[in-house]
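Student: 3D, please:
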Amino acid sequence: MSGNTISEHNGEWWRNCVIYQIYPRSFCDANGDGIGDLQGICQKLEYVKSLGVDAIWISPFFKSPMADFGYDVSDYRDVDPIFGNLDDFDRVIETAHTLGLKVIIDQILSHASDQHPWFEESRSSRDNPKADWFVWADANPDGSAPNNWMSNFGGSAWRWCTRRRQYYLTNFLKEQPDLNLHNPEVQEQLLADLKFWLDRGVDGFRLDAINHAFHNPSLENNPPRPLKLDDNGLPPVNTYEHQWHIHDKSQPENLVFLQRVRALMDQYPGSTTVGEVGDDNTHKIMADYTTENRLHMAYSFDLLSEDCSAEFLRETLEKNRRVIEEGWPCWSISNHDVPRSFSRWNKGFDRETALARAPLFLLMQLMLRGSVCLYQGEELGLPEAEVAFEDLQDPYGINLWPEFKGRDGCRTPMPWFNGGEVNAGFSRAKPWLPVAEEHYHLAVSVQEDDKHSMLNRFRALLDWHAALSPALATAEQNIVDTGDDLLVFERSVQDQGVEQERYFVALNLGQTAAEYTLPAPFVGAEDITPAGFSGSVDGNLLTLPVAGARVFRHS
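Tutor: As a prediction, this is how the structure comes out:
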């Protein structure tokens, strides 16, 4: 199948592109040790290409003690043996490029592993060459941590080091010390590590937790945040939610560093960056990070939340449109950090309706201004897996169990076959996480030959999207406040200020049928709704059943 022609607008393939996220530990195990690997990815790239996506994003495969499954890097320029070696990675690049797929890889620039040689040296004394490569601070006079900053995973963000008799900053696990990007040497090293992979042929980077790259060197306390109490009157499970994160992330110095990243990327025409932004003011940060020669794209956690109501989506999308202006969003509703969207966004709906709603959300993503990121298994309609406590691997979930079960439920192995193959064809050995029983009947082999399957619905949608006008990539967007369960928006293609085409999109996200009066330009307009979505028009009255949708084009 062809790639996304829309994304080739003005030579910027990343605009309105569709990126497929591969979590390597759980994608395909070629060597039979129970953990997915680079050879497994290589074997399945033709399948990925058949979906109609433009690029793959591979989550970390670097050398790592795996305290946070690769997001704690101990060598930025090598492959961890559980995933293979550099030759295996080169074959992934070669195979993907032969198929016409771009390759984006994770880069973790805000922190490293406590087993990285840099940290081993840094913590050895206060006056070694890398003493200032990480964030160190003296204890308070009473021995307590330097300030009140909290880790994303709960508890203090500071860890005591007996060698230096100082605390070091950890925004995540204690095994993930924060790099000190205020040090120019650290910046130079990280840029050189990016260059290493660009020279190897990668097409871009997904920058993990990129707004955590800098801290406020004054180490001021973060202010307390009004708590959202649960039904029992108790505060949030995670202490990270107890404060406004004013000083521990999203610092202005990051903007200058991102311009340095962009200057490097510009030396490799066609390369791209997408930043992960997690903060309370995500739209402003996304705007800042994707303008003035910084990142190409950014995504936030807004659509990775529990709320998928039409009201919430209208508010989120309208605020993004108003704030981001010339910047560029990347829309993701599911990834390796949150419960799968099929379960998270279908609470209160039966399975039949949930199956109808999943393509609805993909249609929404494809028609919004921005690019799209799909997580492996979304195309199969995989629900969140239940993982028993004794099978948990995620330290985040183990630490906060049972109120929070962590991220293992969205990371279980990809089901390839349903039949005589063990572990749904993922591995010949016991997988690092069990294959969910409810995933077997959703395996790729089951859905391939069923033209009505979720897999083939997704393929058809991506093919439909690829055939739309390339000019739609940068079309203006207007969210209509319908005040009900309909999500309605328009896209307008302009040429030197003159409107060329207008698109109208209406999606019913509610639990009952809904009606809407079409704007005059779209009465009798061309109906380009992709197959599989129901709805009817009588004069100017549009009627949409539950999970119904309509797309019209006026030119």
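Student: please count neighbours and contacts with C-alpha atoms only from this point.
Tutor: Will do.
Student: can you tell me the distance between the two ends of stretch 434-452?
Tutor: End-to-end distance of stretch 434-452 (C-alpha to C-alpha, to the nearest Å): 28 Å.
Student: where along this protein do the helices fall?
Tutor: Taking DSSP state H as the test, the helices found in the chain are 38-43, 45-51, 86-99, 117-122, 184-200, 253-265, 282-289, 310-324, 341-344, 351-367, 395-400, 444-448, 454-466.
Student: want to throw these into JSON lines with distance to Asp72 and mean neighbour count?
Tutor: Shown next, in JSON lines, are the helices of the chain (distance: least, C-alpha to C-alpha, whole Å; neighbours: other C-alpha atoms under 10 Å):
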{"stretch": "helix 38-43", "distance to Asp72": "19", "mean neighbour count": "23"}
{"stretch": "helix 45-51", "distance to Asp72": "26", "mean neighbour count": "17"}
{"stretch": "helix 86-99", "distance to Asp72": "19", "mean neighbour count": "17"}
{"stretch": "helix 117-122", "distance to Asp72": "12", "mean neighbour count": "18"}
{"stretch": "helix 184-200", "distance to Asp72": "15", "mean neighbour count": "15"}
{"stretch": "helix 253-265", "distance to Asp72": "21", "mean neighbour count": "18"}
{"stretch": "helix 282-289", "distance to Asp72": "24", "mean neighbour count": "23"}
{"stretch": "helix 310-324", "distance to Asp72": "31", "mean neighbour count": "17"}
{"stretch": "helix 341-344", "distance to Asp72": "26", "mean neighbour count": "22"}
{"stretch": "helix 351-367", "distance to Asp72": "31", "mean neighbour count": "19"}
{"stretch": "helix 395-400", "distance to Asp72": "13", "mean neighbour count": "17"}
{"stretch": "helix 444-448", "distance to Asp72": "32", "mean neighbour count": "18"}
{"stretch": "helix 454-466", "distance to Asp72": "33", "mean neighbour count": "21"}
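Student: please generate a structure for the following sequence too, so the two can be compared:
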Amino acid sequence: MTTSDLNWWKGGIIYQIYPRSFMDANGDGIGDLAGITSKLDYVASLGVDAIWLSPIFTSPMKDFGYDVSDYCDIDPMFGSLEDFKTLISRAHGLGLKVMIDQVISHSADSHPWFEESRQDKTNDKADWYVWADPKPDGSPPNNWLSIFGGSAWKWDSRRLQYYLHNFLESQPDFNFHNPDVREAHLNNMRFWLDLGVDGFRLDTVNFYFHSEGLEDNPPVPPGEPKTMGAPHDNPYTYQRHVYDLSRPENLDFLKDLRAMMDEYPGTTTVGELGDDFPLKRMAEYTSGGDKLHMAYTFDFLNTPHSPQYIRTTLANMNDIVGDGWPCWALSNHDVVRACTRWGANEDPVAYPLIAMALILSLRGSVCLYQGEELGLPEAEVPFERIQDPYGKPLWPVFKGRDGCRTPMVWENVAQGGFSTIEPWLPVDDRHLPLSVAEQEADPSALLHKVRRLIHWRQKQPELINGELSQLEVGNEELIALVREYEGQRVLVVLNMTSETQQGELNCTISDVLEGHGFTAELKDNSLILPAYQAFYAKLA
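Tutor: Purely as a prediction, here's the structure:
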């Protein structure tokens, strides 16, 4: 492999697939591996480098796969290991890398390891999970909270102790202070690497370790930012998470993980960071080339999105992250789709494209979520159809994550061409006219514009690998960037507003770049950008 082959992930574009909702091949209303395999030609046509599959492991599905009961097998609802091998073979044949989720901070309570651990305090797995005695009055050991509501501690009558769960009560947390736990998870990952997997998305990667002192978390000081990655109406955000996550011991484990990944050249890791200070954590976790390859935060997965907010985020990224490597996303399986969260009051075709141009122009790698290329808005899911355990207790202020998890729409027919029966989540009627088939048949559709933009971007080494700086153009509504790689510089100016904007370019243009699908007018040093348009040019 050449160096570029080994580093495909650096500046790479990863297409996230939520398996339950991508394509149902066996007609049970739930997506599966065979369905994914049948649609890989479509994914490859977009010009992306890799796919990331949300969890496909054996699971009771109380949190839809993020509660694993067997780390080395496929849940029967998705198919078999043979189906997975077929998927990998087909993906690799199309030039697509395959990444899978690793959910190792916690397991399902039905995992054999936890079933053994909870029996008594002396069994071989007794210390594999986080157990603690109650306070003298019988209350939980400290004030730690679960993201999904209430205390992070659950009483177990067999051990007469509490166990820690940062999420559902049925998701007990592993004790990463135990070296046997760390080794077991590395071995689980080796299993998938040996099957040909090209990388891992690491769920809640900063949650692995806790403070063994079990100290109470302090409150967030008045005026300081709350935790990113949880809705701000959730009391979890009221605490400063000093002792229950992002512990310094995690860095040594990530180094062990990287050493294992380096035994498999060309593989990669991307970590999910929900933290009080996410960019600081990204710097810690991705710098130096000896821990994670890349990580993503919730900076662009939350609501703020003004040009000023974006510029400030990029400035902070440059100042704090250093040689670390971000992975940018506007949507995923946990947040309201960007077309609604950022673009609710914008042009439904032009805005998703300029938003995608933003993340495709930044220093870092990119994750695109299934349906993002179609401009799908957040689906409306009635309360009686809600499946997400996170959504029910906080309804109606927070409706959970089902609205971004509804089935992919392949055709403008019943069930969107996803399944032959009513699927596990309803198809939103507003999605049907935006289906793949409808857009493929319309040369002016967003899908074609996205495909052209991605293919164009993949031929621009400065946008893939370059360093990033910002440029002042005399207009606060414009975002102006310079990407520099091997002595070549590309100017990017983005107008994400609904009005024509003008900026002054105090730089020398050597070549205006075309082929990306956007339009602009350059008069001497004045750049006129119509609504939702971008400008790309080589600088002298």
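Student: returning to that earlier point: quick check: which of the helices of structure 1 is nearest to Tyr20 of structure 1?
Tutor: Smallest distance to Tyr20 of structure 1 across those (C-alpha to C-alpha): 7.8 Å, for helix 45-51.
Student: the closest one maps to which residues in structure 2?
Tutor: Counterpart in structure 2 of helix 45-51 of structure 1, with TM-score structural alignment as the criterion, is residues 40-46.
Student: do the same with stretch 331-343 of structure 1
Tutor: Against structure 2, stretch 331-343 of structure 1 falls on residues 328-340 (TM-score structural alignment).
Student: for the helices of structure 1, which one sits closest to Arg206 of structure 1?
Tutor: Across these, Arg206 of structure 1 has its closest neighbour in helix 184-200 (11.2 Å, C-alpha to C-alpha).
Student: residue range in structure 2 corresponding to that closest one, please.
Tutor: Aligning helix 184-200 of structure 1 against structure 2 (TM-score structural alignment) gives residues 179-195.
Student: have a look at how far, on average, that stretch is from structure 1.
Tutor: For stretch 179-195 of structure 2, the mean deviation from structure 1 after alignment is 0.3 Å (mean C-alpha distance after the TM-score superposition for structure 1).
Student: Asp388 of structure 2 maps to what in structure 1?
Tutor: Per TM-score structural alignment, Asp388 of structure 2 is aligned with Asp394.
Student: hang on, I meant Ile528 of structure 2
Tutor: In structure 1, the residue matched to Ile528 of structure 2 (TM-score structural alignment) is Thr543.
Student: quick check: the nearest residue to that match once chain neighbours are set aside vs Leu313 of structure 1, distance?
Tutor: In space, and not counting its chain neighbours, Thr543 of structure 1 is closest to Glu515: 4.5 Å by C-alpha to C-alpha, 6 or more residues apart in numbering. With distances taken as C-alpha to C-alpha, Glu515 of structure 1 is found 19 Å from Leu313 of structure 1.
Student: ok, Pro402 of structure 1 next?
Tutor: 30 Å.
Student: one step back: how about the contacts made by the match of Ile528 of structure 2?
Tutor: Ala513, Ala514, Glu515, Tyr516, Gly535, Ser536, Val537 (C-alpha atoms under 8 Å, 6 or more residues apart in numbering).
Student: can you rerun that using 10 Å?
Tutor: Shown in contact with Thr543 of structure 1 (C-alpha atoms under 10 Å, 6 or more residues apart in numbering): Asn508, Ala513, Ala514, Glu515, Tyr516, Thr517, Ser534, Gly535, Ser536, Val537, Ala549, Arg550.
Student: check those for burial and list the buried ones.
Tutor: Buried members of these, scored by 16 or more other C-alpha atoms under 10 Å, are Asn508, Ala513, Ala514, Glu515, Gly535, Val537, Ala549, Arg550.
Student: for the residues you listed, work out which two are farthest apart.
Tutor: Farthest apart among the buried ones among the contacts of Thr543 of structure 1 by C-alpha to C-alpha are Asn508 and Val537. That separation is 14.3 Å.
Student: what residues are up against the counterpart of Ala25 of structure 2 in structure 1?
Tutor: Matched by TM-score structural alignment, Ala25 of structure 2 corresponds to Ala30 in structure 1. Residues near Ala30 of structure 1 by C-alpha under 10 Å, 6+ apart: 36-43, 83-84, 426-428.
Student: again with Leu295 of structure 1
Tutor: 205, 207, 255, 258-263, 265, 272-275, 286-289, 327-328.
Student: Thr95 of structure 1 now?
Tutor: Ile41, Cys42, Gln43, Leu45, Glu46, Phe89, Leu101.
Student: can you find the partner of Ile93 of structure 1 in structure 2?
Tutor: By TM-score structural alignment, Ile93 of structure 1 lines up with Ile88.
Student: skipping adjacent residues, who's closest to its match in space?
Tutor: Distance criterion C-alpha to C-alpha, 6+ apart; nearest residue to Ile88 of structure 2, sequence neighbours excluded, is Val98 at 6.6 Å.
Student: go ahead and confirm the one you found touches Thr269.
Tutor: No. Applying C-alpha atoms under 10 Å, one finds Val98 of structure 2 not in contact with Thr269, separated by 11.5 Å.
Student: which residues of the stretch 351-500 of structure 2 fall in strands?
Tutor: Listed in chain order, the strands of the stretch 351-500 of structure 2 (DSSP state E, counting those that start in this stretch) span 365-369, 467-470, 478-485, 488-495.
Student: closest to His455 of structure 2 out of those?
Tutor: strand 365-369 (13.8 Å).
Student: where in structure 1 does that closest one fall?
Tutor: Counting by TM-score structural alignment, strand 365-369 of structure 2 corresponds to residues 371-375.
Student: quick one, strands of the stretch 201-350 of structure 2?
Tutor: Secondary structure of the stretch 201-350 of structure 2, counting by DSSP E, counting those that start in this stretch: strands at 268-272, 294-296, 327-329.
Student: Glu437 of structure 1 - how many residues pack around it?
Tutor: By other C-alpha atoms under 10 Å, 13 other residues sit near Glu437 of structure 1.
Student: show me what it aligns to in structure 2.
Tutor: Glu437 of structure 1 maps onto Asp429 in structure 2, by TM-score structural alignment.
Student: just Asn216 of structure 1 next, same as before
Tutor: Matched to structure 2 by TM-score structural alignment, Asn216 of structure 1 sits across from Ser211.
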